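Participant: sequence below, structure please.
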Amino acid sequence: MKKLYSLTLSFLLFSTITVFSQEKNPVIENIQKEAYNNSQLEVLGHELLDDIGPRLVGTPQMQQAHDWAVEKYKTWGISAENQQWGEWKGWERGITHIDMVSPRIQTLDGTQLAWNPSTSSKGVTAEVMVLPEIKDSISFKKWLPNVKGKFVMIAMKQSTGRPDDNWKEWATPESLEKMKNEREETTKAWNENVKRSGYDRRSIIPALEEAGAAGIVDSYWSKGFGVNKIFGARTKKIPSVDMELEDYTMLYRMVEHGDKPKIHVVAESRDLGVVPTFNTIAEIKGTEKPEEYVILSAHFDSWDGGTGATDNGTGTLVMMEALRILKKVYPNPKRTILVGHWGSEEQGLNGSSSFVADHPEIVSNIQAVFNQDNGTGRVTKINGAGFLQSYDYISRWLKAVPDTISKHIETTFPGEPARGGSDNASFVAAGAPAFSLSSLSWDYWNYTWHTNRDTYDKIVFDDVQSNVILTAILAYMASEDDAKTSREQVILPMNEKTGEPQTWPTPRVPERKGGI
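Facilitator: This is a model prediction of the structure:
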């Protein structure tokens, strides 16, 4: 039985070796020169995020992004194509406008949710109500007719709109503790109240629609100033909007005080029927071992509350810029280098898992996959993904990375296999060595992950540029390595909950007809 081990390394130890290897290797020197002296990152970011915008699967903007990437690669002399893997519900966002019209006039901050059924251009005006205190499912069913013709608020009233770090900085310890206790109690009471209805937070929405509600008002606060998470609508005919906490809680208080607020909602959109879905694949063909592959991986789609800048615009920019640089300074790689821009990652890794299922001849000959998908920050962690010999080859490749970048990176070997979260998991499940280039937070989870604030201005280009250099060098080293990477898997530890041995993840079946 092989011994399970875990090592954390600081690459400060390799600084002397790194400088020496760079002096001896013009390709690595030229990767850095091109990245620093001729960066295309800001232009690419503007074209993708400002001009095209968010890339929700099934939208014209997603198709526009695929076509833009293919044409951009062609201008760099790189072959690229869009490969269809499925179909999706076609939809395009239109104008959203939310106004309180009684007891006073105020424009409110919010937006319709993805795949929202359209209102007319005149919109819908109705009184706002909240869920009652629910005794049981029988009493809730008796209450349901009260929603007819009204907007129903389905999120709890948050007790504070200040993030926790703001409280920690300014509040007394007693006040902070009081706030946390009150929030915990309120959250528990809200969840139990919804549960007593016989529904959960999701299933209650179609029940309200069936009962005749005029619309749904949600508020998925992301625990930051002015920031909400924006996902998909669950209604078939009535509008569903997400409203920022500041305005949502104001309306909630008005309802509680008997003010009977009314809102006017215009939420226009277009149903486009069924549309094809794609991955964009770019390629620099290998010269010595063209049947072996190094893959640079980043999902192309996003949610559409913001413009998908850090999830995963920055990962996309890293892979595009890295391949542009490699084409210029390393045009004849030993192994074939691919970039995969995956579709519909956000709905369950559908694009990458489809690629894995459709291209076994590629997957069986992968040297390495490098995936980046968690924000704008510089890469700070790489783990071996459960491949027993990963320490040997990843450490060897990282020795070529300049110390200014590698000193920030911690590695863990052999690590454990990814089971979800991002597209590297699709390849790991198929037994291919795929590694996540995990980034520094920059408050990613609260402020930009799936939110209305995931926009160009949140990009930290110095960190993204660092990730370009890292990715390009890793791809070069993996391509040039004389040895084929080992796929030997670690023996996984016992599952603490079941007492049974953990098993390697199995490939997921992709959803190829989404929302249809």
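Participant: C-alpha from now on. contacts and neighbour counts both.
Facilitator: Will do.
Participant: Ile405 contacts Ile473, doesn't it?
Facilitator: No. In this structure, Ile405 is not within contact of Ile473 by Cα atoms under 8 Å, at 11.2 Å.
Participant: from the centroid of this structure, which residue is nearest?
Facilitator: Asp311 (4.3 Å; Cα atoms, centre = their mean).
Participant: so where do the strands sit in the stretch 1-150 of the chain?
Facilitator: 7-10, 79-102, 106-108, 110-112, 124-130 (DSSP state E, counting those that start in this stretch).
Participant: from the contact counts, what lies against the fourth one?
Facilitator: In terms of contacts (3 or more Cα pairs under 8 Å, 6 or more residues apart in numbering; DSSP states H and E), strand 110-112 is packed against strand 79-102, strand 240-243.
Participant: for the closest residue in space to Val217 that isn't next to it in sequence, grab the count of nearby residues.
Facilitator: Closest residue in space to Val217, ignoring its immediate chain neighbours: Met153 at 4.7 Å, by Cα to Cα, 6 or more residues apart in numbering. When neighbours are defined as other Cα atoms under 10 Å, Met153 has 22 of them.
Participant: and the gap between Met153 and Glu133?
Facilitator: 13 Å (Cα to Cα, to the nearest Å).
Participant: chain center to the longest helix anywhere in the chain: distance?
Facilitator: For the chain, the longest helix by residue count, based on DSSP state H, is helix 173-196. On the basis of Cα atoms, centre = their mean, to the nearest Å, the separation between the geometric centre of helix 173-196 and that of its chain is 29 Å.
Participant: these two touch, right, Thr471 and Ala322?
Facilitator: Yes. If you go by Cα under 8 Å, Thr471 and Ala322 touch, sitting 6.5 Å apart.
Participant: picking that back up, Ile405 and Ile473 - which one has more neighbours?
Facilitator: Counted by other Cα under 10 Å, Ile405 and Ile473 do not tie: Ile473 has more neighbours, with 25 against 18.
Participant: what's the helix or strand hosting the more buried one packed up against?
Facilitator: Here Ile473 sits within helix 461-480, counting by DSSP states H and E. For helix 461-480, the packing partners by 3+ Cα pairs under 8 Å, 6+ apart come out as helix 26-37, helix 41-45, strand 289-299, helix 314-329, strand 335-342, strand 366-371, helix 390-398.
Participant: count the residues that sit near Gly123.
Facilitator: 16.
Participant: again but with Ser118, I slipped
Facilitator: Neighbours of Ser118 (other Cα under 10 Å): 24.
Participant: to compare with the earlier structure, here is another sequence to fold:
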Amino acid sequence: MNRKLLLPSLLLFTSSFVFAQDKVIDNIIKEANENSQLENLAHELLDVVGPRLVGTPQMKQANDWVVKKYADWGISAKNEQWGQWRGWERGVTHVDLVSPRLRTLEAIQLAWSPSTNGKPIKAEAIILPDDITDSVSFQKWLPNVKGKLVLVSHNQISGRPEKNWEEFATKDLFEKYKKDKVEDLRKFSRNLAKTGLKAKELASALENAGAAAVIINNWSQGFGVDKVFGANTRKIPTVNLSVEDYGLVYRLAKHGSKPVLNVTSESKELGLVPTYNTVAELKSKQKPNEYVMLSAHLDSWDAASGATDNGSGTILMMETMRILKKFYPNPKRTILVGHWGSEEQGLNGSKA
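Facilitator: You can find the predicted model right below:
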């Protein structure tokens, strides 16, 4: 080729390539901004399927939903079993304070909590003694839990977040609140440590001593927000009460008012069930054995919809693949997306 023609030809080719690449990028940006499917995906996954606890029917429903959505977009996807998990299905939780007055309490059973077996538990609620001297004194007290609902969590001195205190309290009162809060928690922690038991061991000890149920509160330091994880009991229910309702029952018990609760906690044990990762693929023709990897865990805890952790990441990966399939269907390298299972219990799906 004439050298005088080579450079213009290369420049023309290069500019055409850059223009084509720019066009793809422009289309991707336009699609993301003007035809986003994120809201629809969020509705289907978070509102309709809902929470996705490993071992539950909802987790498998979520796996299958992801595969179907990818198939609708012409993207190859499949469920890959990585192991087995304890199968469990959440039912209704309902708790009423029935004495010394009537009030329906805000309550939810923990994941994998045993059921009340179709018959509500009506029992007095008690608290741990606040003067435990050592493990021996705790063991002497332990028979008192038989047939009782036992409150085992720290009772917050206020259900208001610190930001709210800072905004509305005087400076002196806010500082006093923070100091009292720290000291109160330290006192509770020191007392609990004297039992000689860790959290899981305490739940087992109460269960083995004949307690009717374990009642907790795991407040997230925000208005109306709790962390709800897994139960440490195997035979009796573990139920979380909201910070305000837990405080009410705690104070009634502490002051000798003998609060009585009516507890319904329904659930089903499903035995060992298979558990899956869902993997989607955009296959490259140029370099099929070189990979670009995207991922987000699909599972969640099940007291809420799992939107932040990690439904948002899940639908972002799916929307990314939808747009790439539409405007970049022949990638230079194979693009894989892993929707992992059981991240919440120790990165199990992604490790597999």
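Participant: TM-score for the pair, please.
Facilitator: Superposed pair, TM-score by TM-score structural alignment, normalised by the length of the second structure: 0.93. Supporting alignment: 334 aligned residues with a Cα RMSD of 1.1 Å.
Participant: can you list the helices and strands packed on strand 110-112 of the first structure in CSV and add mean neighbour count and distance to Gln40 of the first structure?
Facilitator: As requested, these are exported to CSV (neighbours: other Cα atoms under 10 Å; distance: least, Cα to Cα, whole Å):
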stretch, mean neighbour count, distance to Gln40 of the first structure
strand 79-102, 19, 18
strand 240-243, 27, 35
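Participant: ok, which of those strands comes nearest Val428 of the first structure?
Facilitator: strand 79-102 (19.7 Å; Cα to Cα).
Participant: with the second structure superposed, average distance for the closest one?
Facilitator: Following the fit onto the second structure, the mean deviation recorded for strand 79-102 of the first structure is 0.4 Å by mean Cα distance after the TM-score superposition for the first structure.
Participant: which residues in the second structure does that strand align to?
Facilitator: Counting by TM-score structural alignment, strand 79-102 of the first structure lines up with residues 76-99 of the second structure.
Participant: so what does the residue nearest to Val217 of the first structure match up with in the second structure?
Facilitator: Met153 of the first structure maps onto Leu151 in the second structure, by TM-score structural alignment.
Participant: tell me the spacing between that match and Gln221 of the second structure.
Facilitator: In terms of Cα to Cα, Leu151 of the second structure sits 19 Å off from Gln221 of the second structure.
Participant: repeat that for Phe188 of the second structure.
Facilitator: Applying Cα to Cα to Phe188 of the second structure and Gln221 of the second structure gives a distance of 17 Å.
Participant: cool, and Glu244 of the second structure?
Facilitator: With Cα to Cα as the criterion, Glu244 of the second structure and Gln221 of the second structure are 12 Å apart.
Participant: equivalent analysis for Ser257 of the second structure, please.
Facilitator: Taken as Cα to Cα, the span from Ser257 of the second structure to Gln221 of the second structure is 28 Å.
Participant: and those two? which has more neighbours close in?
Facilitator: Gln221 (17 against 14).
Participant: contacting residues for Ala307 of the second structure?
Facilitator: Ala42, Leu46 (Cα atoms under 8 Å, 6 or more residues apart in numbering).
Participant: corresponding residue for it in the first structure?
Facilitator: With TM-score structural alignment as the criterion, Ala307 of the second structure matches Ala309.
Participant: and for Val273 of the second structure?
Facilitator: Using TM-score structural alignment, Val273 of the second structure pairs with Val275 in the first structure.
Participant: buried set for the helix or strand harbouring that match?
Facilitator: Per DSSP H and E, Val275 of the first structure falls inside strand 262-284. For strand 262-284 of the first structure, burial by neighbour count (16 or more other Cα atoms under 10 Å) applies to 262-270, 274-284.
Participant: now the angle from that strand to strand 335-342?
Facilitator: For strand 262-284 of the first structure and strand 335-342, the angle between their directions (axes from the mean of the first three to the mean of the last three Cα atoms, to 10 degrees) works out to 170 degrees.
Participant: post-alignment, strand 262-284 of the first structure versus the second structure, mean distance?
Facilitator: Looks like 0.4 Å for strand 262-284 of the first structure (mean Cα distance after the TM-score superposition for the first structure).
Participant: show me the contacts for Arg160 of the second structure.
Facilitator: So Arg160 of the second structure contacts Gln221, Gly222, Phe223 (Cα under 8 Å, 6+ apart).
Participant: surely Ala126 of the first structure touches Pro239?
Facilitator: No. Assessed by Cα under 8 Å, Ala126 of the first structure is found out of contact with Pro239, at 11.9 Å.
Participant: of these two, which one has the most company?
Facilitator: It is Pro239, of Ala126 of the first structure and Pro239, that has more neighbours when counted by other Cα under 10 Å, with 28 against 21.
Participant: what do we get in the second structure for that one?
Facilitator: Match for Pro239 of the first structure (TM-score structural alignment): Pro237.
Participant: equivalent analysis for Pro360 of the first structure, please.
Facilitator: Checking TM-score structural alignment: Pro360 of the first structure goes with nothing.
Participant: just Ile205 of the first structure next, same as before
Facilitator: Superposed on the second structure with TM-score structural alignment, Ile205 of the first structure falls opposite Ala203.
Participant: surely that match touches Asn232?
Facilitator: Yes. Counting by Cα under 8 Å, Ala203 of the second structure does reach Asn232; the two are 6.0 Å apart.
Participant: ok so, going back, which residues touch the match of Val273 of the second structure?
Facilitator: Gly58, Glu87, Trp88, Lys89, Gly90.
Participant: reformat those residues as TSV; add distance to Met100 of the first structure.
Facilitator: Converted to TSV, these look like this (distance: Cα to Cα, whole Å):
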residue	distance to Met100 of the first structure
Gly58	32
Glu87	38
Trp88	35
Lys89	32
Gly90	31
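Participant: I appreciate the help and will end here.
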